[in-house]
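# Next come a sequence and a model predicted from it.
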Amino acid sequence: MDGNGVSRMATKGLLVHLGCDVTTVGLSEECLRIFSHEHKVVFTDVGISGMDGYEVVSVLQDRFSAHHQRPLITALTTNTDWVTKDNCLWVSMDGVVLKPVLLEKMRSILLVLLQNGTLRKTRY
């Protein structure tokens, strides 16, 4: 989920190139409407207009009561401050990744996420 169309398409391009099936949305309401158990990993910006990324994650936490049942949720943001990172981890996101992301970095991120279920001990 990313409100910036260019950023959203760039991220989609990387993920498609890596063989992922990708669904993109620009609004938090769209994300909440289509989000399901079929999604393994979700990348979200935190600075979305309307309901921000933190609020979306809180709603998704309620929807998927058991942590192991929900997809992995990772912030993909340009915000480099510690407050953003702390807020992401406080709402139980599985990691925080700083934009821009190039192909090899995205490959590594996906590998770590899918193997470990978190990026919390890895710096991206």
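Sure thing, it's come through. Numbers count the residues shown, from 1 in each chain.
# CA only for contacts and neighbour counts going forward, please
Fine.
# now the residue positioned nearest the centre of the chain, what's its secondary structure?
In the chain, the residue lying closest to the centroid (C-alpha atoms, centre = their mean) is F43, at 1.9 Å. Of the three states, F43 takes strand under DSSP: H, G, I helix; E, B strand; the rest coil.
# mind listing the strands for the chain?
With DSSP state E as the criterion, the chain has strands at 41-44, 72-77, 95-98.
# will you turn those into JSON lines that also has distance to L32?
Formatted as JSON lines, the strands of the chain follow (distance: least, C-alpha to C-alpha, whole Å):
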{"stretch": "strand 41-44", "distance to L32": "12"}
{"stretch": "strand 72-77", "distance to L32": "13"}
{"stretch": "strand 95-98", "distance to L32": "19"}
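# Now for the residue nearest to the centre of the chain: which residues touch it?
1, 73-76 (C-alpha atoms under 8 Å, 6 or more residues apart in numbering).
# And the nearest residue to it once chain neighbours are set aside, how far from K85?
Closest residue to F43 in three dimensions, ignoring its sequence neighbours and counting by C-alpha to C-alpha, 6 or more residues apart in numbering: T74, at 4.9 Å. Relative to K85, T74 is positioned 11 Å away (C-alpha to C-alpha, to the nearest Å).
# which residues are in contact with both of those two?
Joint contacts of T74 and K85 (C-alpha under 8 Å, 6+ apart) are V96.
# between the two, which one's more packed in?
T74 (27 against 18; other C-alpha atoms under 10 Å).
# next, the one to line up against it:
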Amino acid sequence: MTIWGASYKAGTDDLRCSVAFEIIKSLARQKVIIQLFDPAAMVHLEKMKLPRPINLLKNQSDSLTGSELLVILNEWPQFSDMPLSQIKKRLKKPNIFDSKNLFNPTEMTKMGFNYFCLGHP
């Protein structure tokens, strides 16, 4: 699984009170293998003693390689700026859970993604 976003919101490296980071730690405790990318928080994450199944990746595109699911936990602009064709090409399976509704669900379905987002059927 790839997770984009660990900080409590886009535009910061702060992990304090981050719901995203709590979700990541919970998944790691369940032994889910996580490829994690955050544009700003990587410096702090590298200093932490993270559970073994969390792999930190410094490149957004590389974080997708081989993953069966992309989970988007905050709204960094570069997440929605990445071409959808590149996302689909890198993922092992085109599954996305988007907690920030960055993409149009109809467009995602037309492109062949299994797209799940909050507030949409």
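The structure has been received and is ready for your questions. Model, not experiment: these values are computed from the prediction.
# circling back to that earlier point, run the contacts of F43 of structure 1 past structure 2 and keep the common ones.
Compared against structure 2 with both residues aligned by TM-score structural alignment, their matches' C-alpha atoms under 8 Å, these retain 1, 74-76.
# rewinding a little: any figure for the gap between the residue nearest to the centre of structure 1 and R70 of structure 1?
13 Å.
# Quick one: the helices in structure 1, in order.
Assigned by DSSP state H, the helices in structure 1 fall at 5-17, 28-34, 53-63, 82-90, 103-116.
# Redo the ones you listed as a markdown table? Include distance to V96 of structure 1.
Output for the helices of structure 1, formatted as a markdown table (distance: least, C-alpha to C-alpha, whole Å):
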| stretch | distance to V96 of structure 1 |
| --- | --- |
| helix 5-17 | 15 |
| helix 28-34 | 18 |
| helix 53-63 | 12 |
| helix 82-90 | 6 |
| helix 103-116 | 10 |
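# Tell me which of these sits most buried.
Mean neighbours per residue, mean count of other C-alpha atoms under 10 Å, is largest over those for helix 53-63, with a mean of 17.
# now it against helix 82-90, angle please.
10 degrees (axes from the mean of the first three to the mean of the last three C-alpha atoms, to 10 degrees).
# Remind me what helix 53-63 of structure 1 packs against, helices and strands.
Contact analysis of helix 53-63 of structure 1 by 3 or more C-alpha pairs under 8 Å, 6 or more residues apart in numbering; DSSP states H and E lists helix 28-34 as its packing neighbours.
# Which among the helices of structure 1 is found nearest to R123 of structure 1?
helix 103-116 (9.7 Å; C-alpha to C-alpha).
# quick one, what contacts the aligned partner of L32 of structure 1 in structure 2?
Under the alignment by TM-score structural alignment, L32 of structure 1 pairs with S61 in structure 2. Listed by C-alpha under 8 Å, 6+ apart, the contact set of S61 of structure 2 reads 86-87, 90.
# and if we set it to 7 Å?
Under the criterion of C-alpha atoms under 7 Å, 6 or more residues apart in numbering, S61 of structure 2 has no neighbours.
# Relative to L118 of structure 2, how far out is it?
24 Å.
# same deal with L64 of structure 2?
The value you get for L64 of structure 2 to L118 of structure 2, if C-alpha to C-alpha is used, is 21 Å.
# can you check T2 of structure 2 too?
Distance from T2 of structure 2 to L118 of structure 2, by C-alpha to C-alpha: 18 Å.
# Then N101 of structure 2?
7 Å.
# Check H44 of structure 2 too.
For H44 of structure 2 relative to L118 of structure 2 (C-alpha to C-alpha), the value is 28 Å.
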